[in-house]
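*Asks:* Got a sequence here, can you build the structure:
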Amino acid sequence: MSINRRLTTDADFQEAMERQLRMRVFKHDHIVDSGGVILRFDDHTVVIQTSVSELAYHDRRDCEFFELKRRS
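*Replies:* The predicted structure follows:
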C-alpha cells in the first residue's frame, strides 16, 4: 500500500524533482502517468520521465500530481 501526497506549490515540485520521488498523475479522475520522476517544471507544464526514452508533458492546470511513498 502506498501513501499519496499532493503536490501543489513550486516548492513541492522542486523537492520532488531534487529527491527524484516517484509520481502519480491524474487527469479528469483517471491515472494518466505513474512511477516516473520529474525532470523539469514551470508554471504551465510538468515533464515526467518514466523510462529512458519515455517523456510525458502534463499541464499543471488540468492534472493533479501526487508523490508516491511506500508505507512501511
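
*Asks:* contacts and neighbour counts: CA atoms only from here.
*Replies:* OK.

*Asks:* I'd like to know how many residues surround Lys69.
*Replies:* The burial count assigned to Lys69 is 14, neighbours taken as other C-alpha atoms under 10 Å.

*Asks:* Let's see this one next, to set against the first:
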Amino acid sequence: MSINRRLHTDLDFEEVLEQQLRIRVFRDNLLIDSSSLIVRFDDSIIVTQSGVSDIAYHNRKECEFFLLRKH
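*Replies:* Now for the predicted structure:
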C-alpha cells in the first residue's frame, strides 16, 4: 500500500532533500513531475531533477508536492 505525504514546510523539503527521497509534483490537479529528487528550494521555487539533464523549476505557490512512501 502506498501513502502520499504532502510537503508543506521548509522542514518537510529539507528532510526530503537530505534523505534523497523522490517526490511527485502536481499543478492544477495534473501530475507534471514524478519520481524526482529535490535539488534545492527557497521560499518561491522548488528545483527538481529526474535525470542527468532533466531539471525543472516549480513555483511553490502554484504546485503541490508529495512524497510517495510505500508501506
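
*Asks:* for the second structure, longest strand please?
*Replies:* The strand that spans the most residues within the second structure, counting by DSSP state E, is strand 30-41.

*Asks:* Now for the most centrally placed residue in the second structure: which residues touch it?
*Replies:* Central residue of the second structure (C-alpha atoms, centre = their mean): Ile23, 4.2 Å from the mean position. By C-alpha atoms under 8 Å, 6 or more residues apart in numbering, the contact set of Ile23 of the second structure is Ser34, Ser35, Ser36, Leu37, Ile38, Phe65, Phe66, Leu67, Leu68.

*Asks:* now the angle from the strand or helix carrying it to strand 30-41?
*Replies:* Remark: Ile23 of the second structure resides in strand 22-27, with elements defined by DSSP states H and E. The directions of strand 22-27 of the second structure and strand 30-41 differ by 120 degrees, with axes from the mean of the first three to the mean of the last three C-alpha atoms, to 10 degrees as the criterion.
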